[in-house]
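S.K.: got a sequence here, can you build the structure:
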Amino acid sequence: MINSISVVRLPDRLPIEMAGVSINTSCDAWGSTFDFELADTSQLSLLKPSADGPRQVEVTLNGYVWTALVESYSTRREWGGSGINLTGRSRTALLAAPYAPGRVKVTTEDRSVAQLVTEELADTGFTASYDTVDWVVPAGAWFYDATTALDAISRLAEASGGVVQSDPAAQALQVRARYPESPWHWKERTPDHVVYEDVVSNESLQMRSAPLYDAVVVTGELAGKGVTCKVRRSGEAGQLFAPQASSPLISTAAAGTERGRNILSDRGEQALVELVIPLFGGPLRPGEVGRVKPLDLVEVVGQEGTWHGLCIAARTEARTNDKAVVIEQTITLERHYTDAD
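M.R.: This next block holds a predicted model:
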């Protein structure tokens, strides 16, 4: 495989020479962070902010595209050479401070959560997909003060145990459950990726134990609008309770149940397994792995057996080495021994 790296400035698509690129993404963060090392220090002037705000770049690694805002830079001067490093974030940052203003809102009509997310993005140029449990929020139950659009959407997602994820390339975001499938269903679901251990160049593991909760109480906070739900893991006694969760948006049993399901998915014996693998470009052949994103379900096949893990973080790194390009992705998988394998 011949690796390829391309960085261009947007919207004029002016090529920018980079010696290295690192992209970090997590399921607990709404966007990616970017670190760049300029190969040609004279190009710094092309990436400094303009009157329209921070510069935007498009990064393509083995055919996979990311876009970013370039927000800061630092210079390095030392004997025999110098360098310039730049940092940035996903373009979704334009919906957050310091770029987006804080706003005030109180709903006066019933709205579904998906509708409320769409309303937050009106006239921003961004779109959203809502891919978790939806329900109707009564008038007056959704309100905030001095809150940016992205913070508001994050609060809407959190009500049912969801998270916000930025599209790697497009001006779009997605609201998804923190656990799209509960760990006890992972073995039954078709994985998003299959990783064979012979493509893994490095592996590390960190154990984690959580109480074996089998029940949780989820409650709405507003009198006359909220509901209280006892959510129990099916087939279990429902006697060891996780800490109670609440939100003014919990107004239906479906919302409370989904919040409880996500809470009870994080229990028992677990491990965070970090795998370093190549980033194969498409079309993929058997045994090759494309870009792995947070919340993707990964099946790992090795000599000791097959197991499943949920990707919770990914770091993609590209660097030039003696005129060759090396591209690797480091994926962190949340493995559940108690409820999965």
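
S.K.: alpha carbons only for contacts and neighbour counts from here, please
M.R.: OK.

S.K.: could you check how far the residue nearest to residue 200 when sequence neighbours are not counted is from residue 128?
M.R.: Counting by Cα to Cα, 6 or more residues apart in numbering, residue 200 lies nearest to residue 277, which is 4.9 Å off, once chain neighbours are set aside. Using Cα to Cα, to the nearest Å, we find residue 277 at a distance of 30 Å from residue 128.

S.K.: next, the structure of the following sequence, for comparison with the previous one:
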Amino acid sequence: MLTADVRGRWSRARRPGDPSSAAPWARLQAQDRQPAAPWQQGLPREQVSAQPWGDVPAQDAGNRHPWGRAEPTSAAPTVAPWGDVPACDISRALGWDRSIQPCDTLRLRLLYNPKPARKDIGTGQRYNRSDEFGQRYDAAGELAASLYRPGSLIAFDFGGARYSPSATAAVFFDFRFTPLRRAIQPVDSGTAESWGNARQLNQRMRLPWGRGSAKDPGIVIPYPDYAGPVYEIDPAVEPDILETYMIANSVSLVVLPGREPVDATGIKVARDIDAFAWTLSAELFGRTSLNLVRPDSSGPKTVELTINGWTWLFLVERYSTQGKFPSERFSITGVSRTQLLAEPYAPKRSAVNAADINAVQAATDQLENTGFTLSWDYTALGPPDWTIPAGAFSYQEQTALQVIARVAEAVGGVVRPARDSDGLAVVPRYREAPWAWATSVMDRIIPAEIVGQWGGEWSPQPSWDSCYVSGTTHGVAVAVRRTGTAGSAPSPDVFDDLITGTDAARHRGIAEIAKGGNQEIVTLSLPLFPQGGSAPGLVDPAHLCEVRDIDGTWRGLCLSTEISAEGVGASRVTQTIKLERHH
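M.R.: Model prediction:
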């Protein structure tokens, strides 16, 4: 490509015939300087033109009008009498006739044709076809072919710098590449969509079909036919579902009241639903630790065990030693302080009530002067309280704890000892009947994600739907029947001296019926989460638990709990529970 360079020089243009017209500048002449008015003091004018002030002359002083009584004028009565208005123009009436005739009867018809004229029919949108069958266009190859390659007839040497043509050169080269405009060519994509079965994800999280469960059971709706009190039960805390659970276990065993630490391993704490005390077993290192917990003349020593924030108080009842040179081994066993209310620490007594007494009062009297307290929530959780008539409550050669356990058993309850204080509580064995667990409020929720080991044992029992509960020398006789059944499969009859109230007999009958049916004893091993941390924490016997298993959610009653801490220092803590599951 050749390009000629044509240039033109710039210069100032001239305008011929334009004469110069200049206006000279000069100083202006001062004019009218004489007519000036200087400033001076003004002269006073018209000083005598003043209006003096004075008294106004009095005039018309005699023109006065005295006050007095007015004289009556026109006293004659002027009365306008009322009368009938004379009738006028009675004969003039407006009559109707057919004098008005219809006019303009010509009908007007408006013709309307909604179909417009056909216009611009030939104007349409033009379409272009793509290059369907042409040779495949290679844009990259065409671009590569347009590049300059040294070694041809003309060789360029740019010296490693970018080529910039001179603005005054006669000839310069243009290396730009402008691709040709080509028609669009269709391209067949090699990506194919295959059909098949969907992948199965989260097989453990299944949604079983069945009867729905109640949500927010804490919201109580009062019924108009019930005038009694309504109590709200706190629902179980939802556990945290995590991919990994990190727990820094902490275990400590000290002797009270000095809090001297004891070196121990192989610690186990256990209790079942019918026991009224927790049990402890541990192995000690060295005679120094054994001497700290060895009983003396003051009685057994009290030790405090803390596992992940959960605290227990135990009495060291027994210890054993075993040695073989050069090693020796020491082990101890202990129980909760509620054992002080039983043998061999508490005395045996005999008594009979001489007056009517409530069941709660009968159990509370056994703790008088012992330092222990009794908790019995007979208004909300149960079991109920009832009246025992005079002479019906009697016992011989029994300790305080035996008497309390007997009163609790009469109404279908159990004794729950306190872990870290001198106290105990009476709670129902079945807070809710097994056939009502689906809509009951649970105490603990156990997801399958935290269960390390599990097992089961089939333990079928006869299916009962009724029970006959009666007193002996005193009391009532009640036939308890499960709602919705005929009561044709009764359980063994129950006779107890303390069945002296209808509510007590009803709860005892429900507890006896609930023991029957197809049952499975399920064993679950799970970690003991720290107190105040993630749920479920410590599962106590008699707790109702909801297990969210892989195959579905089910509910059961905790029968026993065992906590083991193995190792020294960073111990491995495991909580093993047994649940009673009804099918």
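
S.K.: residues touching the aligned residue in the second structure for the residue nearest to residue 200 of the first structure, list them.
M.R.: Under the alignment (TM-score structural alignment), residue 277 of the first structure pairs with residue 526 in the second structure. Listed by Cα atoms under 8 Å, 6 or more residues apart in numbering, the contact set of residue 526 of the second structure reads 450, 451, 452, 453, 574, 575, 576.

S.K.: by neighbours, which of the residues you listed wins?
M.R.: residue 575 (23 neighbours; other Cα atoms under 10 Å).

S.K.: got the contact list for that one?
M.R.: Taking Cα under 8 Å, 6+ apart, one finds 525, 526, 527, 528, 561, 562, 563, 564 in contact with residue 575 of the second structure.

S.K.: could you do residue 293 of the first structure as well?
M.R.: By Cα under 8 Å, 6+ apart, the neighbours of residue 293 of the first structure are 25, 311, 313, 314.

S.K.: mind filtering those down to those shared with the second structure?
M.R.: Contacts conserved in the second structure for those, using both residues aligned by TM-score structural alignment, their matches' Cα atoms under 8 Å: 311, 313, 314.

S.K.: give the equivalent position in the first structure for residue 560 of the second structure.
M.R.: With TM-score structural alignment as the criterion, residue 560 of the second structure matches residue 313.

S.K.: okay, now the residue lying closest to its match once chain neighbours are set aside: neighbour count?
M.R.: Spatial nearest neighbour of residue 313 of the first structure, excluding adjacent residues (Cα to Cα, 6+ apart): residue 26 at 4.1 Å. For residue 26 of the first structure, the count of nearby residues is 20 (other Cα under 10 Å).

S.K.: now for residue 26 of the first structure: what does it line up with in the second structure?
M.R.: In the second structure, residue 26 of the first structure lands on residue 272 (TM-score structural alignment).

S.K.: is residue 292 of the second structure part of a helix or strand, or is it coil?
M.R.: Recorded secondary structure, residue 292 of the second structure: helix (DSSP: H, G, I helix; E, B strand; the rest coil).

S.K.: that one matches what in the first structure?
M.R.: So, by TM-score structural alignment, residue 292 of the second structure is matched to residue 46.

S.K.: how many neighbours does its match have?
M.R.: For residue 46 of the first structure, using other Cα under 10 Å, the count is 13.

S.K.: so what's it up against?
M.R.: Here residue 46 of the first structure is in contact with no residue (Cα under 8 Å, 6+ apart).

S.K.: and residue 546 of the second structure, by the same measure?
M.R.: Per Cα under 8 Å, 6+ apart, neighbours of residue 546 of the second structure: 442, 444, 445, 446, 553, 554, 555, 556.

S.K.: how about a cut-off of 10 Å?
M.R.: Contacts for residue 546 of the second structure (Cα atoms under 10 Å, 6 or more residues apart in numbering) come out as 236, 437-438, 441-447, 553-557.

S.K.: and for residue 152 of the first structure?
M.R.: By Cα under 10 Å, 6+ apart, the neighbours of residue 152 of the first structure are 96, 102-103, 105, 116-117, 120, 142-146, 158.

S.K.: most neighbours, which of those?
M.R.: Going by other Cα under 10 Å, residue 117 tops the contacts of residue 152 of the first structure with 25 neighbours.

S.K.: circling back to that earlier point, show me which of the contacts of residue 546 of the second structure is closest to residue 322 of the second structure.
M.R.: Looking at the contacts of residue 546 of the second structure and their distance to residue 322 of the second structure, the nearest is residue 557, at 39.7 Å (Cα to Cα).

S.K.: so residue 425 of the second structure: helix, strand or coil?
M.R.: Counting by three-state DSSP, the backbone at residue 425 of the second structure sits in strand.

S.K.: and it? What does it align with in the first structure?
M.R.: In the first structure, residue 425 of the second structure lands on residue 174 (TM-score structural alignment).

S.K.: same check on residue 462 of the second structure?
M.R.: Aligned partner of residue 462 of the second structure by TM-score structural alignment: residue 211.

S.K.: quick check: that match vs residue 272 of the first structure, distance?
M.R.: To residue 272 of the first structure, residue 211 of the first structure is 17 Å away according to Cα to Cα.

S.K.: more neighbours, those two?
M.R.: Using other Cα under 10 Å, the more surrounded residue of residue 211 of the first structure and residue 272 is residue 272, with 20 against 13.

S.K.: specify, as a residue range, where the lengthiest helix in the second structure falls in the first structure.
M.R.: The residue-count maximum for a helix in the second structure (DSSP state H) belongs to helix 502-514. Under TM-score structural alignment, helix 502-514 of the second structure corresponds to residues 253-265 of the first structure.

S.K.: buried set for the matching stretch?
M.R.: 253, 255, 256, 257, 258, 259, 260, 261, 262, 263, 264, 265 (16 or more other Cα atoms under 10 Å).

S.K.: of those residues, closest to residue 1 of the first structure?
M.R.: Nearest to residue 1 of the first structure among those, with distances taken as Cα to Cα, is residue 265, at 38.5 Å.
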